[in-house]
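>>> 3D model of this:
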Amino acid sequence: MQSGGTVAVVGGSIAGCAFASAAVRAGAERVVVLERTGGQLSDRGFGLCIHDDRAAELAAAGSLPPGIAAHPLTRRRWVVRDGVEDAGRLFWEQPFPFHSYHWGLLWQGLRAATPAAVSYRQGAAVTEVTAATGTDRPRVTLADGSAERYDLVIGADGYRSVVRGAVSSGSRPHYAGYVCWRGHFDARAMAGLPDVWPADSVTTVCFPGGSCVIYRIPGPAGTTRVNWVLYAVPPQDGTLRFDDPTSFPPGHVTAALAGALAELLEREFPPYWGRLLALTAPEDTFVQPIYDLEAPTTAAGRVLLAGDAATVVRPHNTSGVAKALQDATAFEDAWRAAGSWDDLVARYQDARGPAGRALVALARRLGHAQVERTPDWAAMDPARTALWWQDVLAGAADIGGQSLTGARPAP
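Below is the predicted model:
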């Protein structure tokens, strides 16, 4: 497709920055990012991981800028409380070729790499998007009542996406029946604990009805932080609803939820790991209900969905950020290969629709196996766990997302 055209990217976080950069590289004449928040997105301190193979592909495509702080990880260690060892019994260790990132530092790197030609407008809340009809271009309506038209609109506005309504009306994330408690703290706070945790390892603490993943991430100003994500069914006290993403304020931790976490750590965790998680300050402890979404289409009427707006994948797959950056890569490829806006939309859908559905399916299997129908962790050994893991993967090469090779639109 020839250069030119106007593009609106709704949402200015990781996916939004990646798509804005991709649109400029592909030849868009004008790119506008509409970010509803007015504060610093970089304040989000949570961790995430990108598979080394995915990172290499994304870096080669220009979707993952160089120089962003990352912590190398090489192995994943699975432990269970045994009543003997302070750090629990190690029953399996598997390769884990990933690097971990600090969400805020990754966003800062992507934001800094966004071309200066992009108009990045904060405090621009989008309330509705209308897909193109006939000769009319897609329309974006803002909270102040104004409306703007663009040649193409990209919904990068997360799992609560407003833009999704223009592409797949009625598609909403579904509550999986459990939540994750998550937190992070400065690794220097571990100085008083025994040195039993190799820096290159991810630890998965297993217990009946759940699991917890713990790993180090880069912190601001060259520091290191500990990031953890604990999956379990929350207490059913009737004070909170989890069935609708809009019903649960992000980061809201009630006394009941905080108490349930403390009780779970005391009852189920090896003492060492319970003490470690207890180092997290209350203000750095959050609860996130787990949802998934498999929308029937991710593009229509010159409107595309990106990242969590397109598919909501349970975090067990460790693929969220890689998938968002791959979406941007596929979008850029589709632009260069397409002969028209409609052709671009069709190529993007063909490239990313199947990939999103496969990720949702794998993450559901991982959630079933590690939370909803956990095995008898105390009886697990290396051989048994390796077979269990392969059964959960069900033919998938690994967690962390699929390779873009062979899945990119043909020129």
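>>> alpha carbons only for contacts and neighbour counts from here, please
Fine.
>>> and Arg267, that's in a strand?
No - for Arg267, which was evaluated using DSSP: H, G, I helix; E, B strand; the rest coil, the result is helix, with no strand membership.
>>> which residues touch it?
Residues in contact with Arg267 (C-alpha atoms under 8 Å, 6 or more residues apart in numbering): none are found.
>>> Tell me how far it lies from Arg89.
16 Å (C-alpha to C-alpha, to the nearest Å).
>>> what do you get for Ser146?
Taken as C-alpha to C-alpha, the span from Ser146 to Arg89 is 60 Å.
>>> go on, Val31?
53 Å.
>>> So which of those two has more stuff around it?
Val31 (25 against 17; other C-alpha atoms under 10 Å).
>>> Count residues in the vicinity of the residue lying closest to Thr374 once chain neighbours are set aside, would you?
For Thr374, ignoring the flanking residues on the chain, the nearest one in space by C-alpha to C-alpha, 6 or more residues apart in numbering is Gly209 at 5.8 Å. Here the number of neighbours of Gly209 (other C-alpha under 10 Å) works out to 18.
>>> wait, doesn't Gly209 sit right on Leu230?
No - applying C-alpha atoms under 8 Å, one finds Gly209 not in contact with Leu230, separated by 10.9 Å.
>>> The helix or strand harbouring Leu230 packs against which elements?
Secondary structure assignment for Leu230, by DSSP states H and E: strand 224-232. With contacts taken as 3 or more C-alpha pairs under 8 Å, 6 or more residues apart in numbering; DSSP states H and E, strand 224-232 sits against strand 174-186, strand 210-218.
>>> to compare against the first, here's another:
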Amino acid sequence: MDEDSVAVVGGSIAGCATAQAVARAGAGRVTVFERAGGELRDRGVGIGLHDARFAELEAAGYVDSSMPWSGLNRRVWTIRDGDAELGHGFAEQYFPFRSYNWGSLWHELRNRVPESVTYHTGAAVTAVEQDADGVTLKLADGRQERFGAVIGADGYRSVVREAMFPGLAPDYAGYLGWRGTSAPVAGDPETDGAEARVVVFPGGHCMMYLIPAAGGGFRMNWVLYAVPPDDPDLLLDLRTPTSLPPGRVAAKLTAYLRDLVAEHFPPYWGRCVLRTAPEDSFIQPIYDLEVPRLAVGRLLLAGDAATVVRPHTGGGSVKALQDATALEAACRAGGGWPEIAAAYDADRTPVGAAMVALGRRLGRAQVEETPDWQKMGQPEFDAWWQEQNQGPDRSSGFGGHALKRG
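As a prediction, this is how the structure comes out:
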């Protein structure tokens, strides 16, 4: 790689990984700009990596088994069954995933960023301007910095993407994800830590599984997807690609969540959700986004800045890490930035589009147009699942597509 200076806008998972990628590939000066001050903090949310994708990323040097994780091997789809504590599991599927605490995984990736990389915190980039000779970053404090190339790893509200495709913004999918984690309590029923649960109800579902806790032990990670109540104020707020404000809107949505859980959840799984502390939960509007291409001139996109994929795919974090491995491979293949950008774009743009399409299919079947769950058994479930995936899991993209090799 012959670029003498590369900036990475965004210092989260995608940002740390892409900074590592270009530094390992030989970029002379790599600088990360993260808008948050200090170390990134999160609410302990869980993420998963498919076993096969983990193996590929481990071989590429981006993750390893020393990172705190919990193993999953199956997913049980469950409906309420009277007062039965765990409900009725009507279908089961193979689920070879590793679960992580977002904060712990980010910390491990941050530690892998080479010391040669400059990592700025509290550095909000407000504008990006490129010309034939380079790219200028404008920061909120009034500073301007110049680089040979810029990677946008700044999430779904990407400033870099706005410079590449003005006005292109994520599309609200029409429903929300309520997310949180809760600690185990004495007297809880015995459950298998290798088992993920999906509690289903008309118009949505809730995915639940254990993740490593930051201070040791485990927490129950959960994310519930449903269409919010019909309210003009909520519609206005949620169609804007931004995080939800505190106060009246959040209070309405929390009350709605509690009503859903009380009506549809088996007792134990309902308690796991309802005992979650407010500071350990948040509300995430679900969006879709794909771009025409991932590189324009000296600008390039990675992670959620490039494509926003619905979480049902189980492959969002994988995609961000794979973007970094693909970028490193393109850099090592030789040539200048135009050749690097073209190779990266050809590799990753089709994958992003396929993952967005899969997320839309899964969201339609699992939230927007749910089946009659009460009539489902294992054979009906298997047919329903295969229809969403348009083929067996090994080729559908669920959990992420296989990483291309040389």
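>>> one step back: contacting residues for the residue nearest to Thr374 of structure 1?
232-233, 370-374.
>>> Ok, Leu58 of structure 1 next?
Taking C-alpha under 8 Å, 6+ apart, we find Leu58 of structure 1 in contact with 64, 325-326, 329.
>>> swap in Leu137 of structure 2?
125-129, 144-146.
>>> that's a strand at it, yeah?
Yes - residue state for Leu137 of structure 2 (three-state DSSP) corresponds to a strand.
>>> Quick one: map it onto structure 1.
Aligned against structure 1 by TM-score structural alignment, Leu137 of structure 2 finds its counterpart in Val140.
>>> repeat for Arg293 of structure 2
In structure 1, Arg293 of structure 2 lands on Thr297 (TM-score structural alignment).
>>> Surely its match touches Gly170?
No - judged on C-alpha under 8 Å, Thr297 of structure 1 makes no contact with Gly170 at a distance of 11.6 Å.
>>> Among these two, which residue is more densely surrounded?
Thr297 (20 against 10).
>>> Buried residues, the longest strand along structure 2. List them.
Taking DSSP state E as the criterion, structure 2 has its longest strand at strand 88-101. Within strand 88-101 of structure 2, the residues scored as buried using 16 or more other C-alpha atoms under 10 Å are 88-92, 95-101.
>>> For the match of Arg293 of structure 2, which residues are in contact?
Counted by C-alpha under 8 Å, 6+ apart, Thr297 of structure 1 has contacts 167-168, 349, 353.
>>> Can you say which helix or strand has it in it?
Counting by DSSP H and E, Thr297 of structure 1 is part of no helix or strand.
>>> Against Tyr348 of structure 1, how distant is it?
Distance, Thr297 of structure 1 to Tyr348 of structure 1, by C-alpha to C-alpha: 11 Å.
>>> Repeat that for Thr374 of structure 1.
Distance from Thr374 of structure 1 to Tyr348 of structure 1, by C-alpha to C-alpha: 37 Å.
>>> Now do the strands in the stretch 201-350 of structure 2.
Using DSSP state E, counting those that start in this stretch, the strands assigned to the stretch 201-350 of structure 2 run over residues 204-212, 218-226, 281-288, 295-296, 299-301.
>>> before we move on, back to that, now the longest strand of structure 2 on structure 1. Mean distance?
Mean deviation of strand 88-101 of structure 2 relative to structure 1 after superposition (mean C-alpha distance after the TM-score superposition for structure 1): 0.5 Å.
>>> burial of Arg364 of structure 1, as a residue count?
Neighbours around Arg364 of structure 1, by other C-alpha under 10 Å: 21.
>>> What lines up with it in structure 2?
Match for Arg364 of structure 1 (TM-score structural alignment): Arg360.
>>> what sits against the closest residue to that match other than its chain neighbours?
Of all residues not flanking Arg360 of structure 2 in the chain, Arg310 sits nearest, at 7.2 Å (C-alpha to C-alpha, 6+ apart). Counting by C-alpha under 8 Å, 6+ apart, Arg310 of structure 2 touches 286-288, 316, 356, 359-360, 363.
>>> again, only this time at 10 Å
173, 177, 286-289, 316, 355-363 (C-alpha atoms under 10 Å, 6 or more residues apart in numbering).
>>> nearest to Glu380 of structure 2, of these?
Nearest to Glu380 of structure 2 among the contacts of Arg310 of structure 2 is Leu362, at 16.0 Å by C-alpha to C-alpha.
>>> how near is the closest one to Gly204 of structure 2?
Distance from Leu362 of structure 2 to Gly204 of structure 2, by C-alpha to C-alpha: 11 Å.
>>> who touches both of these two?
Joint contacts of Leu362 of structure 2 and Gly204 (C-alpha under 10 Å, 6+ apart) are 368-369.
>>> rewinding a little: out of Thr374 and Tyr348 of structure 1, which sits in the busier spot?
Between Thr374 of structure 1 and Tyr348, counted using other C-alpha under 10 Å, Tyr348 has the larger neighbour count: 27 against 16.
>>> Translate that one into the numbering of structure 2.
Match for Tyr348 of structure 1 (TM-score structural alignment): Tyr344.
>>> these two touch, right, its match and Arg332?
No - with contacts defined as C-alpha atoms under 10 Å, Tyr344 of structure 2 does not count as touching Arg332, sitting 11.5 Å away.
>>> Need the overlap of contacts for those two.
Ala326.
>>> what's the nearest residue to the residue minimising distance to the centre of structure 2 if we skip its chain neighbours?
Among the residues of structure 2, the one closest to the centroid is Gly316, at 4.0 Å (C-alpha atoms, centre = their mean). Distance criterion C-alpha to C-alpha, 6+ apart; nearest residue to Gly316 of structure 2, sequence neighbours excluded, is Val309 at 6.1 Å.
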